[in-house]
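Participant: predicted model and sequence follow; I will ask about them next.
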Amino acid sequence: MPEILIRPPAGEPVSLAEAKQHLRVTDSLQDSHISMLISNARIACESKTRRQLLHSRWQLVTDRFPMSGVGTPLPLSNDINLPAYAVRLPHAPFVDMQSITYFDMNSSLQTMDPATYTVNAAMEPALVSPVFGQIWPIPLPQIGAVQWTYDAGYASPIVAQAGSALFTVNGPVSWHLGDTTTFYNSGGALPAPLQPNTPYLIASASGNQYSVTDMSGGAITFTDSGSGASFIGTVPEGLRHWILLRVGSLYENREEVAILNRGKVEELPFVDGLLDPYRISLP
């Protein structure tokens, strides 16, 4: 895929502390090596599933807009069409479309009006197409003439301070008043009184600083800053567990096989099986 990573993830979905606990490592002599294994495992997970774990900004670059056409015929038993004029955004889960830009016939960069296109974010990968009554413009006939910039991912790291209701988000995604969100922690505990797998409402938003309330509207003030790594949004546990298993495999064996009696080598298929519910297929 012709893609550019505009803004990479701000950290890793699994903390060094959680990985060391999984590995039963108590010293700090190999912290840098284990951190490298976490990063490599996360990249492998994202590559196998085409899912973005922590929020990042991507740019898909194409030579032109899709050709108009009828696309895939819509079966009577199916409510979704895949029209030829739609574009698939490769990374999931889709969060927000930042812009669609293109070079016009005068080689000037133009930005499309968001009112002229729509995104089906329920699809994985998400689909972008013109709204009813609109068509894609004609770009300059050269390579890389069209750019599709979007955010994808599950979560972003946060920093909270004891005695404050505000927390800071490190990532490209923005939240809006009234949005529902969750939090999770890796290698420690969320800032109290936040609880994992619990919905909260965004109560204020200013730049990259936010506050939340519980679902009844009760204000949340942090009594501590938490420990380990805390995140707004939740990376699925199956994906995080796979990362830990991959880190453990690389750390202990340097390979994903078991050496059995008489020198027999047996693959461990259950490791990649954890990714099966999250795989995305691209035609």
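Facilitator: Structure received.

Participant: make it CA atoms for all contacts and neighbour counts henceforth
Facilitator: Fine.

Participant: and the host helix or strand of residue 205, which residues are buried?
Facilitator: Assigned by DSSP states H and E, residue 205 falls within strand 200-206. Residues 200, 201, 202, 203, 204, 205 are the ones in strand 200-206 that count as buried (16 or more other Cα atoms under 10 Å).

Participant: this is the other structure I want to compare:
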Amino acid sequence: MHITTLTPPSGEPLSLADAKAFARVGSDHDDALIGQLIAAARARVETETGLALVTQSLRLTLQDWPIGVLEQGVMRLPRRPAQGLTAVRLTDGVEATLITDQFQLTPGLSPQLKPQSGLAWPWPHSVHQWIEIDWVAGFGAAETVPEDLVHAVKRIVAFGVEHQGSRDWRAHEALTTELDEWLQPWREVRI
């Protein structure tokens, strides 16, 4: 299972001005660094929660369907919330068979991909083929990202500004503990 970003977010969930205000930075000297910290903070929040904060297009590449999908009849997409399904295809890297019309996607925070009613899960025709699933994920524009997730991004950026170049493991540990509390409600629990 491999996720590729086809279209990155058009912006970040936190503006440079808001990040600077939160981190109490008054000069423009570190704008480039703060911009990089915002992108890194968004990526960290997305990785730790399985979310896509701002709208982006993603591709999931599979050798075959994950274990349990056939029995459950649905597959959970690994980045959420899902806005819509773009394409499903079987491909060998040269030729592709588009099978999007054989699937439906339930969008939202628990996105579920399943075959259209009465259809079976299509399988690759050889060991040289794989499955690609393209979808649009994210809460939307920056202003639609939930405030607690934006706050987590702010805290990471402020920490990066304050502890620039620091190797204080206790401060890093404290940030990690704080982020765990902020992000816990957004982590998806699977049994």
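Facilitator: That came through, no problem. Keep in mind that what you see is a predicted model, and the values were worked out from it rather than measured.

Participant: how many other residues sit next to residue 110 of structure 1?
Facilitator: For residue 110 of structure 1, the neighbour count with other Cα atoms under 10 Å is 13.

Participant: any idea which element it lies in?
Facilitator: Using DSSP H and E, residue 110 of structure 1 sits in strand 109-111.

Participant: where in structure 2 does that strand fall?
Facilitator: The aligned range for strand 109-111 of structure 1 in structure 2 is 96-98, by TM-score structural alignment.

Participant: which helix is the longest one in structure 2?
Facilitator: When structure 2 is parsed with DSSP state H, its longest helix is helix 31-49.

Participant: any idea how far the aligned partner of residue 80 of structure 2 in structure 1 lies from residue 59 of structure 1?
Facilitator: Correspondence of residue 80 of structure 2 to structure 1, assessed by TM-score structural alignment: residue 92. Separation of residue 92 of structure 1 from residue 59 of structure 1 (Cα to Cα, to the nearest Å): 13 Å.

Participant: before we move on, the earlier item: how much does the helix or strand that the strand holding residue 110 of structure 1 is followed by stray from structure 2?
Facilitator: Later in the chain than strand 109-111 of structure 1, the nearest helix or strand by DSSP H and E is strand 117-120. Following the fit onto structure 2, the mean deviation recorded for strand 117-120 of structure 1 is 2.2 Å by mean Cα distance after the TM-score superposition for structure 1.

Participant: so what touches strand 117-120 of structure 1?
Facilitator: Contacts of strand 117-120 of structure 1 from elsewhere in the structure, counted by Cα atoms under 8 Å, 6 or more residues apart in numbering, are 126, 127, 128, 129, 130, 131, 134.

Participant: same thing with stretch 86-97 of structure 2?
Facilitator: Counting by Cα under 8 Å, 6+ apart, residues outside stretch 86-97 of structure 2 touching it are 98-100, 103, 123-124, 128-136.

Participant: at 7 Å what do you get?
Facilitator: Residues outside stretch 86-97 of structure 2 that contact it (Cα atoms under 7 Å, 6 or more residues apart in numbering): 98, 99, 100, 124, 128, 129, 130, 131, 132, 133, 134, 135.

Participant: what's the offset of that stretch from the middle of its chain?
Facilitator: Centre-to-centre, stretch 86-97 of structure 2 and its host chain are 22 Å apart (Cα atoms, centre = their mean, to the nearest Å).

Participant: in structure 1, which residue is closest to the centre?
Facilitator: For structure 1, the residue nearest the mean C-alpha position is residue 153 (1.5 Å; Cα atoms, centre = their mean).

Participant: and that residue, what pairs with it in structure 2?
Facilitator: Aligned by TM-score structural alignment, residue 153 of structure 1 pairs with residue 138 of structure 2.

Participant: which part of structure 2 lines up with the strand holding residue 205 of structure 1?
Facilitator: The aligned range for strand 200-206 of structure 1 is empty, by TM-score structural alignment.

Participant: quick one: contacts for the residue nearest to the centre of structure 1?
Facilitator: Contacts for residue 153 of structure 1 (Cα under 7 Å, 6+ apart) come out as 52, 53, 54, 55, 56, 92, 93, 94, 95.

Participant: all set now, cheers.
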